[in-house]
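what would the 3D arrangement of this be:
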Amino acid sequence: MIKKLLYAVILFCISFMSFGQDLLQSGPMVGYSTMKEALLWVQTTKAAEVHFVYFDKANPKKRFKTEKYTTEKKYGYVARLIADEISPGKKYTYEVYIDGRKVKRDYPMEFQSQTLWQWRTDPPEVNFAVGSCNYVNEPEFDRPGKPYGSEYEIFQSIHSKRPDFMLWLGDNTYLREIDWNSRTGFLHRYTHTRSLPELQPLLASTHHYAIWDDHDYGPNDSDGSYWLKKTASEVFKLFWGNPNYDVIDKGGITGFFQWADLDFFLLDNRYYRTANNNHTVERQMLGKDQIDWLINTLSSSRAPFKFIAIGSQFISSEAMYENNATYQNERNYVIQKIREAKIEGVVFLDGDRHHTVLSKIQENDRVPPIYDLTCSSLTAGAHASKEESNVYKLEETLVGQHNFGMLKVSGPRKERVLTIQIVDKDGKELWTKNIKANDLKYKRR
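Coordinates of the predicted model:
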C-alpha cells in the first residue's frame, strides 16, 4: 500500500513538473533591451496564463515579476511581456510560468540590460550576430524533391558565440503556398519555424531584433500590391521583439534601436514597393517617406557606426534579382542624400542573395567609403555566386555555404573599430575584416 501511494505521489510530481512544459510551444525568447526594460516572449500550445519571474544574477534573492497575460488563439498563443524593474548594466536570470507552474529548460534563460556608460567611461564592447534566409522543412507542404533547408546546427554555433544580440536580416521564415492567403497560414508558418529545437537555446539568452524580406512578408518577390500586407505586418510584430515599428506611420515595419554607442536603422523594403511589373510610374522600393526619415535620422546620429538593415542587397553594381540596383534611381538618390548630408560611418547590412559578400563604394577620395555586408544563408539553399558584374565587391569575401556574421565593435570612444567575422555552420571562421570608424569620416581640412 505504501509503495503504491509513493508511486502515485511520484507520478503526480512528474505530471506537475511537466505540465507547464507540455504547454510550451516555442521560446522563451528575449527581445529588445534598454537600460530600464527588456521584452520577454513566449508561445504556448493553447490558451494559458503566462508570466515571468526574473532576478539579478548577483542578487538572486530579490525577485521581480512581469504582469500576467492569458494567451489567445487569434494571437497565435503568443505572450509579449515587459521586464520593467531592471537596472543598467546587469545580467538577469528569468523563469517562465505557465498556468502557475514553472517551466524548466536544460539551457540558460538569461537577458541583460544595457550599460549606462555616457559621461562615465568609454562605450562597452558590443558583439552581435547577423544572418538571413532560414528555411525549416515541413515535407507535407514543401516542394517535392531535395529538402531546401538543412544544417540547423548553425543556430547552436551562433549560440556558442554568446552574442549580445542577433539581428535577423529577412527571410527569417519561408511562407509557402499554403500559408500566404490566410492569417491562419501566417500563424502556422511562423509557429513552425519558431519551434525548431536547435533554435531554442539561442532564443532564450540572446536578444533578438529583425527586419523582413519577401518570404516572411508574402509570396516570392512580393511587393506593395500584396493583398495581405497588413496581416503580414501584424504577425511579424507579434513574433518579433523590436522596441518599435512603423515609425513613419505608414503601415510597415520601419524602426530604430540603439546598443551602446551604435545606431541601427531598420528599413522596410516590401510594404511600399512598386509592383514588380509596373513600369508606368516612378519605381520605388523604399519610398520617399521612408528615405526622408532615414536621412533625417542618420543626420541626427552621433554613432561611430550607423548600421542600416535592409532585406535586399544595397551596394552592388550588379542589377540582379531583387537588389537595390534594380531600383537604380532610388538607390542613387539615397547615396546622394547620404553624401549631401555628410553622413559618416555608414554600413549596410542585408541578406537575400543566398551567399555572403562585403561590398564597398567610394566615388572619390573626398568622401568616406560606404560598406555593405550581404550575409546569407543560414539554412536555406546556399550557392557560390561570383557576382561577376558587381564592381564594388571584395573578391576575397565571397562565401557560398551556410554562414552567419559575428560583428564586434571595440576600442575607445573616439577610436572604435568594427571587426566583421564570417563563420560557417560549425563555428569556424571563414574570413575577417577590420574597419576603423575614423576611416569612415570626412577628412578635416
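
C-alpha only now, for contacts and for neighbours.
Will do.

all helices of the stretch 201-350 of the chain, in order?
Ranges of helices within the stretch 201-350 of the chain are 229-239, 288-300, 328-340, based on DSSP state H, counting those that start in this stretch.

for the last one, packing partners?
If I follow you right, that is helix 328-340. helix 288-300 (3 or more CA pairs under 8 Å, 6 or more residues apart in numbering; DSSP states H and E).

hmm, back to that, okay if I get the helices of the stretch 201-350 of the chain as a markdown table plus distance to Asp268?
Below are these laid out as a markdown table (distance: least, CA to CA, whole Å):
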| stretch | distance to Asp268 |
| --- | --- |
| helix 229-239 | 10 |
| helix 288-300 | 8 |
| helix 328-340 | 14 |
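
need the ones you listed in JSON lines with mean neighbour count and distance to Lys428, can you?
Shown next, in JSON lines, are the helices of the stretch 201-350 of the chain (neighbours: other CA atoms under 10 Å; distance: least, CA to CA, whole Å):
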{"stretch": "helix 229-239", "mean neighbour count": "19", "distance to Lys428": "30"}
{"stretch": "helix 288-300", "mean neighbour count": "16", "distance to Lys428": "34"}
{"stretch": "helix 328-340", "mean neighbour count": "15", "distance to Lys428": "34"}
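
for those helices, which one sits closest to Phe186?
helix 229-239 (7.0 Å; CA to CA).

got a list of contacts for that closest one?
For helix 229-239, the external contacting residues (CA atoms under 8 Å, 6 or more residues apart in numbering) are 75, 78, 183, 186-187, 190, 216-218, 245, 251-253, 271.

and this one, so I can compare the two:
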Amino acid sequence: MSNITKNNMTRREFHLGAAATVAGATALTTGLMTGGTALAEEAGKPLQRILFGSCCHQNKPQPIWDPILKLEPELFIFLGDNIYGDSRDMGVLKAKYDKQRKNFAPLLKKTPAVAIWDDHDFGENDAGKEYPFRDQSKDLFFDFWDEPKDSPRRRDGDGIYGSWLYGPEEQRVQVILPDLRYMRDSLRTVTSREAYRERDLVGFGPYLPVKEEKTMLGEAQWQWLEEQLKVPAKLRIIGSSLQFLSSQPGWECWSNFPHERKRLIDLIEKHKAEGVIFISGDTHWAELSCQTEGAPYPLWDLTSSGLTETWPNVSPNVYRWNDKSFAGQNFGGIYIDWEQDDPMVVMEVRDNKGTRVLQHSILLSSLSFK
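Predicted coordinates:
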C-alpha cells in the first residue's frame, strides 16, 4: 500500500468490507456489514505495526509525523480531537478540517487509517448529545475521512462507531472504535468553585460519577458492541477516545459512567472475548494502565495524547503501571510478533522525535481465560 492509487482503493474497501478482493474472505464478511464491521483488503497478511494518537491542533506545528512515518506503520488509528473545531458554525468546523487535511496528507498517502472523534472534533468541549449540530458535524467527519456514502457507519440518529478486521484467521486483529459522544448524557460536576480549586491542586478535574440511568454509549451501540465481541479474533484493540481504566481522575473518562465501564468488562467475560487491549487518548499525557482485580484477565489501557497538546498536571491513577507517565508530545504503538508460538505484544509510547519513553510487553496468552 505504498502508492496513492492503491491506498485510496484500500481505504474505501476496508470501509465497505469488499471481500471480493480477498481469497476466502467472503464468508467471514457476510453478516458483519450491518454491524459496521469491515475486512481489510490484504486479509492474508498479518498486521504487525499499529500506531495511534490523539489531540492534534490544526494550527500548531506537527513535527511528530516524521518519526511516525519512519516507523512505517501498517495502520494508524486516530483516537479523537483530530482537529480542534469547537464551533457551532459548520463553516468554521469545515475550514479547520480543510487546514488539517494538509497536515495529515503525508501519512494518509502511505498508511491506511481509521478514526473516531472526541469532543473537539465533535464540536464542543466535553459535549455530549446536547450538542445541537451533532448530525451536521457527523457529516463533516465522514467527508473528511472519505467514508463512503453507503457505509454502515453513516447510520441515522446514532453515532459513528465502527469495527475492522485485519489478517488471516489465526492472526486476526479486530479494531473496535466506540462513539463516546453522540448519545452521551450530561456529566455531573462538583458544585462549588472552592471544591474545584482543591481538586485541581492534585490534578483532579471537576467531574463525578453519574447515576446508573445515565448512558455514554446508548443502547443501540451497546447491542452492536456486544455483537463485535462475538466476532472471532486473536487480538482485539478497543480504541476509546477517553481513558477506560483510569481511576476517576475527575476529567472525562469511562469512570464517570462506572456502570457502563463494568458492563463492558462483564461483556468481555460473558462472551469469553480474549485478546482485548484498550488504547485511549484525550488526556494530553501518556501512560499505561492495568487492572487485574474485577477483570477476567489483566486489562491494559495504553493512553497516548497528544500529537500536539500537552498538560503538565497529570492526574492520579491507581491503575497506572509502574507509576510512570509522560507529559510531552507523543504517539502510541502496538507491535505484534506473530512468529512466536505465543505471540508477543509490545505496547509503547514515543515522543515527537521518535524516542521511546514508555514500553511494556506481554504474551498474547496472558489475555485469555485459560
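
fetch the TM-score of the aligned pair.
Here the TM-score for the pair of chains, by TM-score structural alignment, normalised by the length of structure 2, is 0.79; 325 aligned residues with a CA RMSD of 3.0 Å.

before we move on, the earlier item: check the contacts of helix 229-239 of structure 1 and tell me the two furthest apart.
Across the contacts of helix 229-239 of structure 1 (CA to CA), the longest gap, 24.0 Å, separates Val78 and Tyr271.

do you know how far the equivalent of Ser160 of structure 1 over in structure 2 is from Thr310 of structure 2?
Matched to structure 2 by TM-score structural alignment, Ser160 of structure 1 sits across from Lys70. With distances taken as CA to CA, to the nearest Å, Lys70 of structure 2 is found 23 Å from Thr310 of structure 2.

quick one: which of these two has more around it?
Thr310 (19 against 9; other CA atoms under 10 Å).

the nearest residue to the more buried one once chain neighbours are set aside: what secondary structure?
In space, and not counting its chain neighbours, Thr310 of structure 2 is closest to His284: 4.5 Å by CA to CA, 6 or more residues apart in numbering. Assigned by DSSP: H, G, I helix; E, B strand; the rest coil, the conformation of His284 of structure 2 is coil.

any idea what His284 of structure 2 aligns with in structure 1?
With the correspondence set by TM-score structural alignment, His284 of structure 2 lines up against His354 in structure 1.

burial of that match, as a residue count?
Look at His354 of structure 1: counted by other CA under 10 Å, it has 24 neighbours.

distance check, it against Phe239 of structure 1.
Note on His354 of structure 1: its distance to Phe239 of structure 1, by CA to CA, is 23 Å.

pick out the residue nearest the middle of structure 2.
Gly239 (2.6 Å; CA atoms, centre = their mean).

map that one across to structure 1 for me.
Using TM-score structural alignment, the equivalent of Gly239 of structure 2 in structure 1 is Ala309.

quick check: its match touching Asp352?
No. Look at Ala309 of structure 1 against Asp352 with CA atoms under 8 Å: they stay out of range, at 11.9 Å.

one step back: who touches the residue nearest to Thr310 of structure 2 in this structure?
With CA under 8 Å, 6+ apart, His284 of structure 2 has these contacts: 55, 304-306, 309-311, 327, 329.

tell me the one of those residues nearest Ile176 of structure 2?
Ser304 (16.8 Å).

roughly how far apart are the counterpart of the closest one in structure 1 and Phe404 of structure 1?
Counting by TM-score structural alignment, Ser304 of structure 2 corresponds to Cys375 in structure 1. Separation of Cys375 of structure 1 from Phe404 of structure 1 (CA to CA): 6 Å.

okay, and the common contacts of these two?
130-132.

so which of these is the most crowded?
Of all the shared contacts of Cys375 and Phe404 of structure 1, the most densely surrounded is Ser132 (33 neighbours; neighbours counted as other CA under 10 Å).

residue in structure 2 matching that one?
Looks like Ser132 of structure 1 aligns to Ser54 there (TM-score structural alignment).

OK, contacts around its match?
Counting by CA under 8 Å, 6+ apart, Ser54 of structure 2 touches 78-82, 241, 281-282, 304-307, 331.

now those as TSV including distance to Ala23 of structure 2?
Compiled in TSV, these are given as follows (distance: CA to CA, whole Å):
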residue	distance to Ala23 of structure 2
Phe78	29
Leu79	31
Gly80	33
Asp81	37
Asn82	34
Ser241	34
Gly281	35
Asp282	39
Ser304	35
Ser305	38
Gly306	39
Leu307	37
Phe331	34
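
what about those residues, which are in strands?
Assignment to strands by DSSP state E places the following of the contacts of Ser54 of structure 2 there: 78, 331.

re earlier: nearest to Ser316 of structure 1, out of the helices of the stretch 201-350 of structure 1?
Of the helices of the stretch 201-350 of structure 1, nearest to Ser316 of structure 1 by CA to CA is helix 328-340, at 10.0 Å.

that closest one against structure 2, how far on average?
Mean deviation of helix 328-340 of structure 1 relative to structure 2 after superposition (mean CA distance after the TM-score superposition for structure 1): 1.9 Å.

matching residues in structure 2 for that helix?
Aligning helix 328-340 of structure 1 against structure 2 (TM-score structural alignment) gives residues 258-270.

any idea which of the contacts of His284 of structure 2 has the most stuff around it?
Neighbour counts for the contacts of His284 of structure 2 peak at Ser304, which has 34 neighbours (criterion: other CA under 10 Å).

now for that residue: which residues touch it?
Here Ser304 of structure 2 is in contact with 52-54, 279-287, 330-332, 349 (CA under 8 Å, 6+ apart).

would it be right to say that Leu175 of structure 1 lies in a helix?
No. Counting by three-state DSSP, Leu175 of structure 1 is not part of a helix but coil.

just give me the match in structure 2 for it.
In structure 2, Leu175 of structure 1 lands on Gly85 (TM-score structural alignment).

how near is its match to Ala105 of structure 2?
19 Å.

now Phe257 of structure 2
In terms of CA to CA, Phe257 of structure 2 sits 36 Å off from Ala105 of structure 2.

what about the residue in structure 2 sticking out farthest from the centre, which SS state?
The C-alpha centroid of structure 2 is most remote from Glu194, which lies 34.1 Å away (CA atoms, centre = their mean). For Glu194 of structure 2, the assignment made with three-state DSSP gives helix.

I'd like to know which elements whichever strand in structure 1 runs longest is packed against.
Using DSSP E, we find that the single longest strand of structure 1 is strand 24-33. With contacts defined as 3+ CA pairs under 8 Å, 6+ apart, the packing partners of strand 24-33 of structure 1 are strand 38-44, helix 183-194, helix 200-205, strand 207-211.
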